[in-house]
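>>> The sequence isn't on hand, but the structure is:
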């Protein structure tokens, strides 16, 4: 039985993360990434549009999973139950491999303003997908916006926790959504 070998895409991601960590995102060229991975520059561009996409590849899949999670929630579910269904659905895309590289990826993003902006735009995309799916299910505009934003907050907090603790992302996200909702309840009682 042979040893597992990463495919070209995985090799490029690993090489890029190492180089970004070693010399900074700004100081790393696509050619260096390809060379470190033992591949050609043209192979890099078959997998990614640019070096930024190494960090954000798969965003479209997660966005689709969120929308599908809302759409697949049981009939009669309320907006927050639909948001929970979206968080559970996205857990299928959050693999152990993704978790293993998550802290390094997060550190690279945190070190660069352009990448932080791109990460923020990703979260806007997630919120929009959930909001649109909620509205398609008949949720009013304002309720859909608020539920989607609370869901993204739970996702962000859940992702950070999951990177540290591992486990089932769906359970981590459910706990984070419950904590976010407790905070909202606490804020209302403080008025």
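Noted; the coordinates are in hand. Keep in mind that what you see is a predicted model, and the values were worked out from it rather than measured.
>>> alpha carbons only for contacts and neighbour counts from here, please
OK.
>>> just the helices in the chain please.
Listed in chain order, the helices of the chain (DSSP state H) span 8-23, 30-37, 41-47, 52-56, 59-71, 79-90, 96-110, 113-136, 141-165, 169-189.
>>> Ranking those helices by mean neighbour count, which comes first?
helix 79-90 (a mean of 24; mean count of other C-alpha atoms under 10 Å).
>>> which helices and strands does it pack with?
If contacts are counted by 3 or more C-alpha pairs under 8 Å, 6 or more residues apart in numbering; DSSP states H and E, helix 79-90 sits against helix 59-71, helix 113-136, helix 141-165, helix 169-189.
>>> Hey, what's the angle from that helix to helix 169-189? Just curious.
For helix 79-90 against helix 169-189, the angle by axes from the mean of the first three to the mean of the last three C-alpha atoms, to 10 degrees is 150 degrees.
>>> Redo the helices and strands packed on helix 79-90 as JSON lines? Include distance to residue 44.
Formatted as JSON lines, these follow (distance: least, C-alpha to C-alpha, whole Å):
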{"stretch": "helix 59-71", "distance to residue 44": "18"}
{"stretch": "helix 113-136", "distance to residue 44": "19"}
{"stretch": "helix 141-165", "distance to residue 44": "27"}
{"stretch": "helix 169-189", "distance to residue 44": "30"}
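>>> which stretch among the ones you listed comes nearest residue 93?
helix 59-71 (6.5 Å; C-alpha to C-alpha).
>>> Okay, angle between the closest one and helix 113-136 too, please.
30 degrees.
>>> distance between helix 59-71 and the chain's centre?
Relative to its chain's centre, helix 59-71 lies at 11 Å (C-alpha atoms, centre = their mean, to the nearest Å).
>>> returning to that earlier point: of all the helices and strands packed on helix 79-90, which one is nearest residue 34?
helix 113-136 (20.4 Å).
>>> Who are the packing partners of that closest one?
Contacting helix 113-136 under the criterion 3+ C-alpha pairs under 8 Å, 6+ apart are the following elements: helix 59-71, helix 79-90, helix 96-110, helix 141-165.
>>> what's the longest one in contact with?
I take that to be helix 141-165. Residues outside helix 141-165 that contact it (C-alpha atoms under 8 Å, 6 or more residues apart in numbering): 79-80, 83-84, 87, 99-100, 102-103, 123, 126-128, 130-132, 134-135, 168-169, 172-177, 180-181.
>>> next up, a second structure to put side by side with the first:
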């Protein structure tokens, strides 16, 4: 094995996902992942802080896609329209990687520690969306509420997409969830 290994990160991600799906996350060791990938544990830890992060390595890229989409939304777009554009861009990535996303989610759903990590990553996405909206001149309160609502829409639509075996398309489910949110918001808040 040479010093430089092509696509080491991708090989580690693939090996980990295969082992997690087959044996379970908790029963899989870093040594087993690196063995399947044909790499060393040292290489693993150059790419990932721990074995959880193998499943969440794309979170930073997802944030970048969303932030870029918010920044690229038309100047006339409302904060929610800009956030919807961000989720639409993210949906494209999820849809392209469909089977892989479903397998990954199955592993996450089977482990409480991974579900907790996913919530932390979603909170980070919300923070990134709020910051991107503030960069567009949206006030902090509106940006924060919009970002949280958008992440809630993503969670509900994504769950429906996963549970439905990727049907209907995630973009369609996001649009439906945003439509329900708009309708309910238009009704106004009712005091108890």
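Received the coordinates, thanks. A quick note: this is a predicted structure, and the numbers were derived from the prediction, not measured.
>>> Can you give me the TM-score here?
Remark: TM-score between the superposed chains equals 0.81 [TM-score structural alignment, normalised by the length of the first structure]; 185 aligned residues with a C-alpha RMSD of 2.6 Å.
>>> sorry, back to before: relative to residue 22 of the first structure, tell me which of the helices and strands packed on helix 79-90 of the first structure wins on proximity.
The nearest among these, by C-alpha to C-alpha, is helix 113-136 at 16.6 Å.
>>> mean offset of the closest one relative to the second structure (after superposition)
After superposition onto the second structure, helix 113-136 of the first structure sits on average 1.1 Å from its aligned residues (mean C-alpha distance after the TM-score superposition for the first structure).
>>> Just want the angle from that helix to helix 141-165.
130 degrees.
>>> Please compute how far helix 113-136 of the first structure lies from its chain's middle.
Distance, centroid of helix 113-136 of the first structure to centroid of chain: 10 Å (C-alpha atoms, centre = their mean).
>>> sorry, back to before: could you dump the helices and strands packed on helix 113-136 of the first structure into a markdown table with distance to residue 41 of the first structure added?
Putting those into a markdown table (distance: least, C-alpha to C-alpha, whole Å) gives the following:
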| stretch | distance to residue 41 of the first structure |
| --- | --- |
| helix 59-71 | 23 |
| helix 79-90 | 32 |
| helix 96-110 | 21 |
| helix 141-165 | 31 |
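>>> Compare those and report which one is nearest to residue 40 of the first structure.
With C-alpha to C-alpha as the criterion, residue 40 of the first structure lies closest to helix 96-110 of these, at 22.7 Å.
>>> and that closest one with helix 8-23, angle?
Going by the same axes, to 10 degrees, helix 96-110 of the first structure makes 40 degrees with helix 8-23.
>>> Return the list of helices and strands in contact with helix 96-110 of the first structure.
Judged by 3+ C-alpha pairs under 8 Å, 6+ apart, helix 96-110 of the first structure is in contact with helix 8-23, helix 113-136, helix 141-165.
>>> quick one: stretch 52-71 of the first structure to chain centroid distance?
Taking mean C-alpha positions (C-alpha atoms, centre = their mean), stretch 52-71 of the first structure and its chain are 7 Å apart.
>>> Find the nearest non-adjacent residue to residue 82 of the second structure, please.
Nearest residue to residue 82 of the second structure in three dimensions, chain neighbours excluded: residue 70, at 5.0 Å (C-alpha to C-alpha, 6 or more residues apart in numbering).
>>> Quick check, that neighbour in contact with residue 89.
No - here residue 70 of the second structure lies out of contact with residue 89, judged by C-alpha atoms under 8 Å, at a distance of 9.6 Å.
>>> one step back: could the helices and strands packed on helix 96-110 of the first structure be laid out in a markdown table, adding distance to residue 42 of the first structure?
Output for those, formatted as a markdown table (distance: least, C-alpha to C-alpha, whole Å):
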| stretch | distance to residue 42 of the first structure |
| --- | --- |
| helix 8-23 | 12 |
| helix 113-136 | 23 |
| helix 141-165 | 32 |
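>>> Among these, which comes closest to residue 74 of the first structure?
Nearest of those (C-alpha to C-alpha): helix 113-136, 12.6 Å.
>>> Next, the contact list for residue 64 of the first structure, please.
With contact set as C-alpha under 8 Å, 6+ apart, residue 64 of the first structure has these partners: residue 129.
>>> who touches stretch 182-192 of the second structure?
Contacts for stretch 182-192 of the second structure (C-alpha under 8 Å, 6+ apart): none.
>>> Quick one: residues contacting the residue nearest to residue 82 of the second structure.
Contacts of residue 70 of the second structure by C-alpha under 8 Å, 6+ apart are 82, 83, 85, 86, 129, 132, 133.
>>> List the members of those that persist in the first structure.
Comparing these with the first structure on both residues aligned by TM-score structural alignment, their matches' C-alpha atoms under 8 Å, the contacts found in both are 82, 83, 85, 86, 129, 132, 133.
>>> The fourth one is in contact with residue 71, isn't it?
Yep, that's residue 86 of the second structure we're talking about. No - the criterion here is C-alpha under 8 Å, and residue 86 of the second structure misses it with residue 71 at 9.0 Å.
>>> which one of the kept ones among the contacts of residue 70 of the second structure is nearest residue 19 of the second structure?
Of those, the one sitting nearest to residue 19 of the second structure (C-alpha to C-alpha) turns out to be residue 86, at 32.1 Å.
>>> For that closest one, which non-adjacent residue is closest in space?
Residue 86 of the second structure's closest residue in space is residue 66 (C-alpha to C-alpha, 6+ apart), at 4.3 Å.
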